[in-house]
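**Student:** coords below, sequence missing:
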């Protein structure tokens, strides 16, 4: 049999009201957090896209000369002389402060280098004898397209990006044009300006075929963390971005939660008072008996 209304605990309904209000408030907070997360992901993705765009722009500003030089050498290969080749390389070298040197290999032997100062150790080298560089040279020749090598340790000392463009004459391999770019100033031009964004942390690496990735910028540990935004480029570069604003919205969430608990408590107390008042009205003569006992 069910309990008479007067025998039920007066706390049941207030407790249910309290839990209902808390549930509604927590649902609102959950929805708010979801919206914040979506906005932060979108901002991080936009930032990653800007990183990729800036990297491509800065790199292309340096490399556009290489394709033009390759075409020129392909057409003029029969009439080119040493002084003319070096003059052409000198003019191209002066167009960008990021270029460390240009090199022209006839067949696979590096024959012309500009500027020669500081690069004497490279002149006359055969790429086939360089274990660290030969795979990329071979790939460029076989695929008949330029190949960018990141983080190359140069024989002259230092690290660089090397852009190798194979030269074909009458469908036959003739030689290779290499553009050597100082890594540090190029990377700073690509990503240094982006470090000023206080809302995001980022890291960049180049994923190389059958080799370990080459770390280019930022904290490499970001690649092993959850919740980051990842973006790749046509050069097999990978960009990861982590938002720094994950905890900046704690105050409105904390305020909303406190407000919710206070509202739930007030609603529960109001319900409890209403239940007691209703009980007194439903029990006949309760007030008369209470007066008689007094």
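**Tutor:** Structure's in. What do you need? For clarity, every value in this text was computed on a predicted model and none was experimentally measured.

**Student:** C-alpha from now on. contacts and neighbour counts both.
**Tutor:** Will do.

**Student:** what about residue 20, how many neighbours?
**Tutor:** Neighbour count of residue 20, defined by other C-alpha atoms under 10 Å: 14.

**Student:** now the host helix or strand of it: how far from the chain's centre is it?
**Tutor:** Assigned by DSSP states H and E, residue 20 belongs to helix 12-76. Relative to its parent chain, helix 12-76 has a centroid offset of 8 Å by C-alpha atoms, centre = their mean, to the nearest Å.

**Student:** What helices and strands are in contact with it?
**Tutor:** Counting by 3 or more C-alpha pairs under 8 Å, 6 or more residues apart in numbering; DSSP states H and E, the packing neighbours recorded for helix 12-76 are strand 159-169, strand 172-182, helix 183-191, strand 229-232, strand 237-243, helix 250-282.

**Student:** orientation of it relative to strand 237-243 in degrees?
**Tutor:** Per axes from the mean of the first three to the mean of the last three C-alpha atoms, to 10 degrees, the angle that helix 12-76 makes with strand 237-243 is 150 degrees.

**Student:** Nearest the geometric middle of this protein, what residue?
**Tutor:** residue 240 (2.5 Å; C-alpha atoms, centre = their mean).

**Student:** which residues touch that residue?
**Tutor:** 48, 202-204, 222-223, 228-231 (C-alpha atoms under 8 Å, 6 or more residues apart in numbering).

**Student:** Residue 102 contacts residue 176, doesn't it?
**Tutor:** No: taking C-alpha atoms under 8 Å as the definition, residue 102 is not a contact partner of residue 176, at 10.6 Å.

**Student:** another one to put next to it:
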């Protein structure tokens, strides 16, 4: 319920009128000064932005022109004598240094005899400049003046439009040798200018100046931008004289309007606040009551969650604890306060080290780890611990403690069930696969085409099911710690050479193996490393684009050997990357589901690598994916 405005007497009303008039006069004076300041600021910003666009255009466009001048200097020093092979190498290097160069032509005696690159520019070969009636007068003037000329935009003989930078070459004896012409691609230059102007929020136009001082029509932007009110700048381009016009930026009144409204609104608010003072006191009292109710509600939720929640200070002593802590650990809540929180753990020192490592390596977000809790009666149990740094000065860390004894029991039952089923399926699958292999091989007599096709499909699916069973058994052995490993030194290079040759032959795909050293000794289980590498290469074959090579690269670090497997394709979806090495994890897309797989390969590879004290990971590339493994380097 709103409190009504208090009545005002005559003096109060007169004071309000005087304050209102004074404020109106002050606001209008301030607005006039602000408008003048904004006008000057707008002009300064426009000049700065135009200068940035001009500087960027001059820098990018002059690079190929200076490269042409350097080529001319080199030809002069060589007296115009260059072999075709030497010229190809020289021109290729110049073209690579600037993305704006479309081609470079060499025209001894005004006839183009060499163009690089030749592809797409064949029509320019043997072009004789005097045969160009529209361009020859300017070219002849350029030759006589011995000054380079940038012409354009022009329609090119080889198609398209662009600028042509022609440089007349005179030898050291003063004789005229010919012309070096560089064709500048028009599209990327205009794109650079458009993007730069758009980025800085301005609109620009370009026109040229002839040698007689006359202006040409605008060849970029709108001609109407060249008017007495626009800002015009000279552009220093080698071989040409350009002018840039910048559209006049109007001084909008939006900011002045907002300022006016803000000031008047402030005055009204002052008057309103005077009348609402008592109502504010009442609302503060209501807010206090609501805050107390909110705290009670949050405390009720805090005490009724199933997980234990405690906060600790920098010394590790418990500051607060909810009721679930008492239920999980068997202590009274008051008995927990002030105690070191690690007395709730059976392996306290190990957990503290793990937490410190996570806090040093990870971002300041919630982290979790599994450990052993310790109840008041001395009984240990499975505990999942979440820890989060807190920014408050009084509290240092938030800990969430979850009893996962039942969950672990169910997981063990699931693993036992999977292992039992996998063992029971392995023997009949082996028999079925053998029988199908005999049938496909012709042991049962000739087969029709349809029978052969159906048996091959059945054999393929049987092998996939057999692989799934093997993966399940491997994963169960790894999870239970029953996977034996033979850690011995061996050379990784021959293994990769054998696998790549085998897959290249069977899959009809190209593999590129890059290795700078003769040997790459690692300390690991050779059979399991073979399994990991085969899984990574198979994944690359599945998800790479067809007819693209799979690249393998070996690198040696201080104490590790790294293998990188790169493929060209769509890569792993960003949302799926955190689940990449989890069991049964497959990207939820039509393209990935179309590929066969169990979703266990990377999970098994991850556990095997961990047990061999190595590392496995994924990196997103610009045009594909990279999986890498790192293994301990075997000492010589």
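**Tutor:** Received the coordinates, thanks. This is a predicted model, so every value here is computed, not measured.

**Student:** Neighbours of residue 248 of the first structure, how many?
**Tutor:** The number of residues packed near residue 248 of the first structure is 9, by other C-alpha under 10 Å.

**Student:** That one -> the second structure?
**Tutor:** Residue 248 of the first structure maps onto residue 254 in the second structure, with residues paired by TM-score structural alignment.

**Student:** roughly how far apart are its match and residue 265 of the second structure?
**Tutor:** 16 Å (C-alpha to C-alpha, to the nearest Å).

**Student:** Could you do residue 257 of the second structure as well?
**Tutor:** Counting by C-alpha to C-alpha, the separation of residue 257 of the second structure from residue 265 of the second structure is 12 Å.

**Student:** now the helices and strands packed on helix 12-76 of the first structure in TSV, with distance to residue 14 of the first structure?
**Tutor:** Formatted as TSV, these follow (distance: least, C-alpha to C-alpha, whole Å):
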stretch	distance to residue 14 of the first structure
strand 159-169	71
strand 172-182	72
helix 183-191	58
strand 229-232	45
strand 237-243	42
helix 250-282	4
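
**Student:** Of these, which is nearest residue 215 of the first structure?
**Tutor:** Counting by C-alpha to C-alpha, residue 215 of the first structure lies closest to strand 237-243 out of these; the figure is 9.8 Å.

**Student:** centre of the chain versus the closest one, how much separation?
**Tutor:** The chain centroid and the centroid of strand 237-243 of the first structure are separated by 1 Å under C-alpha atoms, centre = their mean.

**Student:** for stretch 163-177 of the first structure, same thing?
**Tutor:** On C-alpha atoms, centre = their mean, the centre of stretch 163-177 of the first structure falls 35 Å from that of its chain.

**Student:** from the contacts of residue 240 of the first structure, which single one is nearest residue 121 of the first structure?
**Tutor:** Nearest to residue 121 of the first structure, judged by C-alpha to C-alpha, of these is residue 204 at 31.2 Å.

**Student:** What distance do you get for that closest one to residue 272 of the first structure?
**Tutor:** 60 Å.

**Student:** more neighbours, these two?
**Tutor:** Between residue 204 of the first structure and residue 272, counted using other C-alpha under 10 Å, residue 204 has the larger neighbour count: 27 against 19.

**Student:** Mean per-residue distance, stretch 24-31 of the first structure versus the second structure.
**Tutor:** Averaged over the aligned pairs, stretch 24-31 of the first structure sits 5.1 Å from the second structure after superposition, using mean C-alpha distance after the TM-score superposition for the first structure.

**Student:** Show me which parts of that stretch are buried, residue by residue.
**Tutor:** If you call a residue buried by 16 or more other C-alpha atoms under 10 Å, then stretch 24-31 of the first structure has these buried ones: 25-26, 28-29.

**Student:** Next, work out how far apart the closest residue to residue 105 of the second structure other than its chain neighbours and residue 87 of the second structure are.
**Tutor:** Spatial nearest neighbour of residue 105 of the second structure, chain neighbours left out: residue 115 (4.4 Å); criterion: C-alpha to C-alpha, 6 or more residues apart in numbering. Distance, residue 115 of the second structure to residue 87 of the second structure, using C-alpha to C-alpha: 10 Å.

**Student:** Counting neighbours, what do you get for residue 155 of the first structure?
**Tutor:** If you count neighbours by other C-alpha under 10 Å, residue 155 of the first structure ends up with 11.

**Student:** Just give me the match in the second structure for it.
**Tutor:** Aligned counterpart of residue 155 of the first structure in the second structure: residue 157 (TM-score structural alignment).
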